[in-house]
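A.B. asks: No sequence on hand, only this structure:
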């Protein structure tokens, strides 16, 4: 039945019992056509999801099955004849569609499910478990024929927005993260960047928003704009992704957007390495930062550090403490021979900025509240005074 599917021009033959063309005049003007069809549930099992923003969430980790998955499963098992009414169905995109009503087959080019991957995943699970005793029932499919693949991406994003698809999926689908991913993989062999919400973040898959937050902290004021608050990456992490997507989109028409986009791509591997450096810096071990509160098993105001259970050395520091340090380092970021670099001068003492960070953490303003320090403009300003002063002295000597 299936002769192939994907974005390589392959054809997919989708049998149907009934199909109706409901193309609107607006769609027709754009070269788009839309059909609604009743199809056998088995016939959508091998459809690809390459243009979807996310694949079946529980495909690689069954524990990720949530209440929605279980409701789909319950309807399949107990009321399969009602499935077509109780399930929202699937949306299929293709770049060409030929309807053969004699054979009752829709021949689709470059077919992909863009909405309904969770439904398809639960159907696969059901038919695999029931083997030869599974019920036969119908699913309703919307088939959208859109000749332009970039428009298919936009349709997929729009159709998934109502189900809270994270922005990282949208940025990945639009290609905004491609250069960033390649830069990280080149500089940090064996590591890659999260491109979708279904990518499991781990030792080798970096959290996209976190990477953009760290890199934004290193962006010099003259590039990001002097009026931009230093604490934005902590207070509005999602804005770092939104801004980067905007810069990527406008890079070909806006010189400032291109400079910020190029900076982020170039500096991301440096920001990753720098954040890790400070997170496990030996200087934290001398600061008497308590992993737990004195009277409970929970630290007051959020845990500032974690320690290795064997060595008792600090191996993690809260972002609320590290972000002001990373922001202060932006004073040492500059363009050199056409490339962005971070050069910490010999006058700069890492132990001193750690001391100042802890001093801010214990100040009356922050009062040992990790989250409060991450948001405190005073903490960012206090640490930046140290690095800005050094940078100004060195500039005068040049």
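C.D. replies: Looks like it came in fine. All values derive from a computational prediction rather than experimental measurement. Residues are numbered from 1 along each chain as shown.

A.B. asks: CA only for contacts and neighbour counts going forward, please
C.D. replies: OK.

A.B. asks: which other helices and strands contact the strand or helix carrying residue 272?
C.D. replies: Residue 272 belongs to helix 255-279 when assigned by DSSP states H and E. When contacts are defined as 3 or more Cα pairs under 8 Å, 6 or more residues apart in numbering; DSSP states H and E, helix 255-279 packs onto helix 178-187, helix 208-217, helix 221-224, helix 237-250, strand 314-317, helix 319-328, strand 339-342.

A.B. asks: need the next SSE after that helix, C-terminal direction.
C.D. replies: strand 305-307.

A.B. asks: ok, back up a step: can I get the helices and strands packed on helix 255-279 in a markdown table including distance to residue 28?
C.D. replies: Below are the helices and strands packed on helix 255-279 laid out as a markdown table (distance: least, Cα to Cα, whole Å):
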| stretch | distance to residue 28 |
| --- | --- |
| helix 178-187 | 33 |
| helix 208-217 | 38 |
| helix 221-224 | 44 |
| helix 237-250 | 28 |
| strand 314-317 | 57 |
| helix 319-328 | 52 |
| strand 339-342 | 49 |
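
A.B. asks: then this one, side by side with the first:
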């Protein structure tokens, strides 16, 4: 590639890149590259060859609300950007020609275009803009670059790669009626609430509550002896409740289906409205003012949103206060001596000293969960001894 060609190409920087062309590709004069790249590499790519532009802000069209796909991408970027490359499907790009510069770790692409991944690109742009183009963590993204000058083939690839027919676990659970009792339970604390029971139920407009998140929170508060009945290894380590929402949903489905887990099911239904109220309270807890936790969103001087990575160890710490009353109903019973302020201060220290100022690190750190649980356990013991 001469200087003029290099100047007219798109410099696609990568972490890793392999030529994975098949024998058929080589015979047809195509090449296919695959690897991982910093997400910043895809922000300025065109998507003129894609059959689906970014749907939230499609050019020349009425702005649309975020779909479940957009919401899922946003949640990953907000809560687990370090896992983005394995949770996201990645991006497919076509180019008319490509030159690999291994020394600079750069693919010089001629007339590149996204053909699958415009929604991902749109959400990545939103993520970078939200952080002033300098996020604390620049996520990696999987990529596939198909090099061909066959315009007809490019059109066919774009159509084929955008064909989707995905039925997620939430839709299956909803169709089986496994979420109906949970919805009734939630309505005891939120009378007009409806749970999302299908892929088409959107939470962005406030019509449906996030069912998977509710179940995650319920498991975050679940006592150890109940978790042991589900064969959860190391039940005191509640890390999975933050990072594995699909696992939580499947565990809940098992609780619904197996008769011998009836007491666990009772706990889930009793705690559902209590757990969700606790989650919502901590998500906008004004006690975080002055903590200087930079990942917390603030609006007009008020705490607007605390990241789930900070919230889940706090929620799990409340397990020490979960018990049944004389009537056998599960509830949250913190002693009068307990105050949120001490838990917030401990969470701040864990965030800074253990999690290195990263909320997703905190949400996945057993040490953070253990540290906060030690504090609430002390209060729980004092309460029972009074």
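C.D. replies: Structure's in. What do you need? The structure displayed is predicted, hence computed values, not measured ones.

A.B. asks: TM between them?
C.D. replies: TM-score for the superposed chains, counting by TM-score structural alignment, normalised by the length of structure 2: 0.55, backed by 222 aligned residues with a Cα RMSD of 2.1 Å.

A.B. asks: Can you state the residues of structure 2 onto which stretch 84-96 of structure 1 aligns?
C.D. replies: Following TM-score structural alignment, stretch 84-96 of structure 1 has no partner segment in structure 2.

A.B. asks: Now do the contacts for whatever residue of structure 2 lines up with residue 212 of structure 1.
C.D. replies: Under the alignment (TM-score structural alignment), residue 212 of structure 1 maps onto residue 215 of structure 2. By Cα atoms under 8 Å, 6 or more residues apart in numbering, the residues touching residue 215 of structure 2 are 248, 249, 252, 272.

A.B. asks: The second one matches what in structure 1?
C.D. replies: In structure 1, the residue matched to residue 249 of structure 2 (TM-score structural alignment) is residue 241.

A.B. asks: any idea how far its match lies from residue 176 of structure 1?
C.D. replies: With distances taken as Cα to Cα, to the nearest Å, residue 241 of structure 1 is found 10 Å from residue 176 of structure 1.

A.B. asks: who has more neighbours, the two?
C.D. replies: Neighbour tally, residue 241 of structure 1 and residue 176, criterion other Cα atoms under 10 Å: the higher count belongs to residue 241, 23 against 20.

A.B. asks: Was I right to think that one contacts residue 168?
C.D. replies: Yes. With contact defined as Cα atoms under 8 Å, residue 241 of structure 1 and residue 168 form a contacting pair (7.4 Å).

A.B. asks: can you list residues touching both of those two?
C.D. replies: Common neighbours of residue 241 of structure 1 and residue 168 (Cα under 8 Å, 6+ apart) are 208, 209.

A.B. asks: Residue 387 of structure 1 maps to what in structure 2?
C.D. replies: Residue correspondence to structure 2 (TM-score structural alignment): residue 387 of structure 1 is matched to residue 376.

A.B. asks: tell me, how many neighbours does its match end up with?
C.D. replies: The burial count for residue 376 of structure 2: 24, using other Cα under 10 Å.

A.B. asks: Is the most centrally placed residue in structure 2 in a helix, a strand, or coil?
C.D. replies: Geometric centre of structure 2, nearest residue: residue 76, 3.1 Å, by Cα atoms, centre = their mean. Assigned by DSSP: H, G, I helix; E, B strand; the rest coil, the conformation of residue 76 of structure 2 is helix.

A.B. asks: aligned partner of it in structure 1?
C.D. replies: In structure 1, residue 76 of structure 2 lands on no residue (TM-score structural alignment).

A.B. asks: Isn't residue 76 of structure 2 up against residue 86?
C.D. replies: No. In this structure, residue 76 of structure 2 is not within contact of residue 86 by Cα under 8 Å, at 10.4 Å.

A.B. asks: Report the separation between the counterpart of residue 262 of structure 2 in structure 1 and residue 338 of structure 1.
C.D. replies: Matched to structure 1 by TM-score structural alignment, residue 262 of structure 2 sits across from residue 258. Separation of residue 258 of structure 1 from residue 338 of structure 1 (Cα to Cα): 14 Å.

A.B. asks: More neighbours: which of those two?
C.D. replies: Neighbours were tallied for residue 258 of structure 1 and for residue 338 using other Cα under 10 Å; the higher tally belongs to residue 258 (18 against 7).

A.B. asks: List the contacts of that one.
C.D. replies: Here residue 258 of structure 1 is in contact with 247, 248, 250, 251, 252 (Cα under 8 Å, 6+ apart).

A.B. asks: Over to residue 384 of structure 1?
C.D. replies: Per Cα under 8 Å, 6+ apart, neighbours of residue 384 of structure 1: 325, 327, 328, 329, 331.

A.B. asks: Grab the nearest non-local neighbour of whatever residue of structure 2 lines up with the third one.
C.D. replies: For residue 328 of structure 1, the equivalent position in structure 2 is taken to be residue 317, counting by TM-score structural alignment. Nearest residue to residue 317 of structure 2, sequence neighbours excluded (Cα to Cα, 6 or more residues apart in numbering): residue 373, at 4.2 Å.

A.B. asks: which element is the one you found on?
C.D. replies: Assigned by DSSP H and E, residue 373 of structure 2 belongs to helix 366-385.

A.B. asks: mean deviation (superposed) between that helix and structure 1, please.
C.D. replies: After superposition onto structure 1, helix 366-385 of structure 2 sits on average 1.0 Å from its aligned residues (mean Cα distance after the TM-score superposition for structure 1).

A.B. asks: May I see the buried residues of that helix?
C.D. replies: Residues of helix 366-385 of structure 2 classed as buried: 366-373, 375-377, 379-380, 383 (neighbour count, 16 or more other Cα atoms under 10 Å).

A.B. asks: Next, the angle from that helix to helix 308-317.
C.D. replies: 30 degrees (axes from the mean of the first three to the mean of the last three Cα atoms, to 10 degrees).

A.B. asks: For residue 323 of structure 2, the count of nearby residues, please.
C.D. replies: 18.

A.B. asks: Give the helix, strand or coil label for it.
C.D. replies: At residue 323 of structure 2, secondary structure determined by three-state DSSP is strand.

A.B. asks: wait, it sits on residue 334?
C.D. replies: No. Between residue 323 of structure 2 and residue 334 there is no contact under Cα under 8 Å: 9.9 Å.

A.B. asks: of the contacts of residue 258 of structure 1, closest to residue 284 of structure 1?
C.D. replies: Of all these, residue 247 has the smallest distance to residue 284 of structure 1: 36.2 Å, by Cα to Cα.
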